[in-house]
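1. Generate coordinates for the sequence data below:
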Amino acid sequence: MIADRVLLPPAGHDPASVRALFAALATDTGVDGARYVGGWVRDTLLGLASQDVDLATVHAPSDVTARLEAAGIRYWTTPSGLAHGTVTAMLAGHPLEITTLRRDVATDGRHAQVTFTDDWRADAARRDFTINALSANPRSGVVHDHFGGLADLAAGLVRFIGDPLVRIAEDHLRILRFFRFHARFGRGAPDAASYAACAARANDLMALSRERIATELLKLLALPDPTATIAIMVDGGLFAPVLPEIDAAALPRLAALIAAEAAADIPPDGLRRLAALLPVDPARAEAIAQRLKLSKQQVLRVRLAATRDPDETPAALAYRIRLEPAIDRLLLTGGDPRALAGWERPVLGIGGGDLIAMGLSPGPLVAQTLQQVERAWSDAGFPPDGVAPIARAAVERVLARG
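-> Below is the predicted model of the structure:
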């Protein structure tokens, strides 16, 4: 059930500080001087916890700072923030962004030029989906809904405001955002007009930076179960322009991974799930991760997830490739990561100097032998007193070969 008003103030915020802030931003014309907007309003109406608390105001940024100073409320901003109309107030240690109402002047699919306004409807109209365009009066909690967002929220419908093709042309990332919000808030089939527009304009994704695509995709994949949404994206050809490697054959791997995470009580992980969608080929998976401009650590993790080495015990695997990649591998291959609960990396307790003391000559052979010792020790189950005999046996074999 959707509430008809929000609960104020947000959790963790001092009520007296919040009242003082809204009093400072009040008008004497009867028009709301400030409202809660966006994600926090949406989530609160659904009874969900949200840290995404934002305010909008009719006042220009310079007027906002003057009002905050007059009220003795600490704030900070930057030249870039002021240019975009954003001032951050500090309320009992909690930062709260206050942004002046805006309307779009021009867009190019990636960025928008805006001008400030005092028109609440105009500001709501520039937002992407109806459920994100809600605002709430801070004193009464009454929700203002200009585009049917409350009905869509109740119906589990994610829908663009206005013409979906126009909204996508304004910002191409909205294609991926549509599917992320559908996976989180949607119920049943996606809004037909919105889905058709996303499919028709899928090639627009090529104009976006790969970093932005990766960030949005990982957010989508980190939701509790995005399998159905990923499936409709594959059906609509949404991945073809930028990630053609993700196809219908990848869907069973994703579904199996999500089931394995649930069985092992392991939280969702967007990167692990991305690895499930990519080819089970280390070189190809690595190339795709690099194409998405992932970090070096993320690229390595994707490569390791796509690698299929000979069977090892979970502990030996974790020792060799580290704990997190080992958990990925076990989940992706039907292993049981619960075997690694509380696992701590064992210490070998022997080094190259010890092998030299046993008779090896300094040089590359020392490092090679040490690797053999380490592998044999891990294969033996990391016996705490067993590394020295393993090392002596390895050195003797080397010396016997001359």
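2. only C-alpha atoms for contact and neighbour calcs from this point on.
-> OK.
3. Show the contacting residues for the nearest residue to residue 89 once chain neighbours are set aside.
-> What sits nearest to residue 89 in space, not counting adjacent residues and going by Cα to Cα, 6 or more residues apart in numbering, is residue 75, at 4.1 Å. Going by Cα atoms under 8 Å, 6 or more residues apart in numbering, residue 75 touches 65, 68, 87-90.
4. Which of those fall in helices?
-> 65, 68 (DSSP state H).
5. Redo the contacts of residue 75 as a markdown table? Include distance to residue 283 and neighbour count.
-> Listed next are those as a markdown table, based on distance: Cα to Cα, whole Å; neighbours: other Cα atoms under 10 Å:
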| residue | distance to residue 283 | neighbour count |
| --- | --- | --- |
| 65 | 53 | 21 |
| 68 | 55 | 18 |
| 87 | 46 | 24 |
| 88 | 45 | 21 |
| 89 | 48 | 21 |
| 90 | 48 | 16 |
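6. Nearest to residue 122 among the contacts of residue 75?
-> residue 87 (20.2 Å; Cα to Cα).
7. these two touch, right, the closest one and residue 61?
-> Yes: counting by Cα atoms under 8 Å, residue 87 touches residue 61, with 6.9 Å between them.
8. what sits in contact with each of those two?
-> residue 99.
9. where do the helices sit along the stretch 51-200 of the chain?
-> In the stretch 51-200 of the chain, the helices defined using DSSP state H, counting those that start in this stretch lie at 61-71, 79-83, 120-125, 149-155, 164-170, 174-185, 192-200.
10. Would you do the same for the sequence below? I want to compare the two.
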Amino acid sequence: MARVFAALESAGGAGCVRFVGGCVRDVVMGRAPCDLDLSTQLTPDATEAALSAAGIHHVPTGKAFGTITAVIEGQPFEVTSLREDVETDGRRAVVSYTSDWRCDAQRRDFYLNALYADIRGDVFDPTGKGLDDARAGRVRLIGDAATRLREDYLRILRFFRFSASHGHGLDEASLNACVALREGIDSLSGERIQQELFKLLAIADPVNVVQRMIETGVMAHVVPGAPVNAERVAAGFPLTADEIQRLIILIGGRGWDDVLSRLTQRLRLSNRVADRLTEAAVAYPEADITASPADLRRHLYCYGRQATRDALVLRAAEAGLRAPAWQVLDEALSHMDVPVFPLKSARLIAAGLRPGPELGQTLRRVETEWIAHDFSSIVIEAAIDAVLKQTNMRRE
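-> Below is the predicted model of the structure:
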């Protein structure tokens, strides 16, 4: 990291590069920083030239947006030129480069994200409000909230996510602007909405924020048509940290299979996630958190372990099941083997049954009886005996 600072400052002078955004915010809030992003007064071309002169490998990962990624010993560091907005349309912005830290800070989303620090750790707060907000856990849109949102409607979702992860409550002015402009979410791409939604669902305790999104009508623009329910979220999210299961709890319920196809397309869900949601929806109607062990085994056999767990956690959320009770049920499921039908066509043929329609019919009938008798091997042996007797009678 020191090499990157030295390389850029050799071209732009002392203080031309600073840490920016999340890494500074998290240190101020007493958290471990994640990505170490940098801002610089140098233009992208000048940044590339400075890194090349210092022998630092770099990639123009987002040069069109002012970002060059320096790579030191395999670790990437994004370096973005200071920018100011020239034109915005709610989805993307036309920017120009600047050397003014204040201009760059004013185009950011929240005060607590508009913080910078030099390599010595001295923090710079161009808005004059970022440090106070970070220390207070206050997530507020910079300047006029509605103006910030109209520049990029994704900030509506970011406001709720950061309020859940870094905030203490919801800032009223920012919340009111998000609610008033919630239809702007409809103009966003499915990929951008999906990324923000999954980040929100992965937060340790997003319940209060998700409930407010439901109650204010914001969530209806995130997962349109889904039977969302604030009470189900409050009961279900504490049961699991799996964001896919939390999504199932959020959008699941009676009639949710009717909207899955549209949601899959709108959110641009991967085939893996879409298949998991579909399988849970198929298993859901028969899922029962009060089922006997035999019925649970039948459910496992018919729908598989993952779909069974996903359907049951939704049922648990609907029933308001407490976490300790769910953990007992989930633990029982995890130790319960998924039955495997032991009878193969080769064994029936060896017993004398000829290949053909009768063979398939016999397999299906035996499987049905085997399931109904809690997967008892006695059913299988009885079926083999019956085939042997039938074969002997034909020979006689």
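11. sorry, back to before: residue in the second structure paired with the residue nearest to residue 89 of the first structure?
-> By TM-score structural alignment, residue 75 of the first structure lines up with residue 58 in the second structure.
12. Now do that match against residue 76 of the second structure, distance only.
-> For residue 58 of the second structure, the distance to residue 76 of the second structure (Cα to Cα, to the nearest Å) stands at 9 Å.
13. Now for the two: what residues contact both?
-> 69-70.
14. Now do the helices for the stretch 201-350 of the first structure: every range, in order, please.
-> Under DSSP H, counting those that start in this stretch, the stretch 201-350 of the first structure gives helices at 210-221, 227-235, 251-263, 270-277, 282-291, 296-305, 314-321, 323-333.
15. Run through who's touching the first one.
-> Put plainly, it is helix 210-221 of the first structure. Contacts of helix 210-221 of the first structure (Cα under 8 Å, 6+ apart): 173, 176-177, 179-180, 183, 205, 226, 269-271, 273-274, 291-294.
16. Select only the buried ones of the residues you listed in PyMOL?
-> A single PyMOL command is used to select the members of these judged buried by 16 or more other Cα atoms under 10 Å:
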select buried, resi 173+176+177+179+180+183+205+226+269+270+271+273+274+292+293+294
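17. Tell me, how many residues neighbour the aligned partner of residue 38 of the first structure in the second structure?
-> The alignment partner of residue 38 of the first structure in the second structure, by TM-score structural alignment, is residue 21. The local packing of residue 21 of the second structure (other Cα atoms under 10 Å) involves 23 other residues.
18. From residue 109 of the second structure, how far off is residue 21 of the second structure?
-> Here residue 21 of the second structure is placed at a distance of 10 Å from residue 109 of the second structure (Cα to Cα).
19. Would you mind giving the residues in the first structure matched to stretch 100-109 of the second structure?
-> Under TM-score structural alignment, the match for stretch 100-109 of the second structure is residues 119-128.
20. Show residues contacting the matching stretch.
-> For stretch 119-128 of the first structure, the surrounding residues in contact (Cα under 8 Å, 6+ apart) are 58, 101-104, 117, 133-134, 146, 160-161, 167, 174.
21. what about burial for those, which qualify?
-> 58, 101-103, 117, 133-134, 146, 160-161, 167, 174.
22. buried set for stretch 6-26 of the second structure?
-> Quick answer for stretch 6-26 of the second structure (16+ other Cα under 10 Å): 6-9, 11-12, 16-26.
23. Could you do stretch 77-86 of the first structure as well?
-> The neighbour-count check on stretch 77-86 of the first structure (16+ other Cα under 10 Å) flags 82, 84-86 as buried.
24. how long is it end to end?
-> 7 Å.
25. what angle sits between the longest helix anywhere in the first structure and helix 314-321?
-> In the first structure, with assignment by DSSP H, the single longest helix is helix 364-379. Interaxial angle, helix 364-379 of the first structure versus helix 314-321 (axes from the mean of the first three to the mean of the last three Cα atoms, to 10 degrees): 150 degrees.
26. neighbouring contacts of helix 364-379 of the first structure?
-> Taking Cα under 8 Å, 6+ apart as the rule, helix 364-379 of the first structure contacts 312-313, 315-316, 319, 348, 351-352, 355-356, 360, 383, 386-387, 390-391, 394-395.
27. corresponding residue for residue 60 of the first structure in the second structure?
-> Checking with TM-score structural alignment, residue 60 of the first structure has residue 43 as its match.
28. Need the counterpart of residue 202 of the second structure in the first structure.
-> So, by TM-score structural alignment, residue 202 of the second structure is matched to residue 222.
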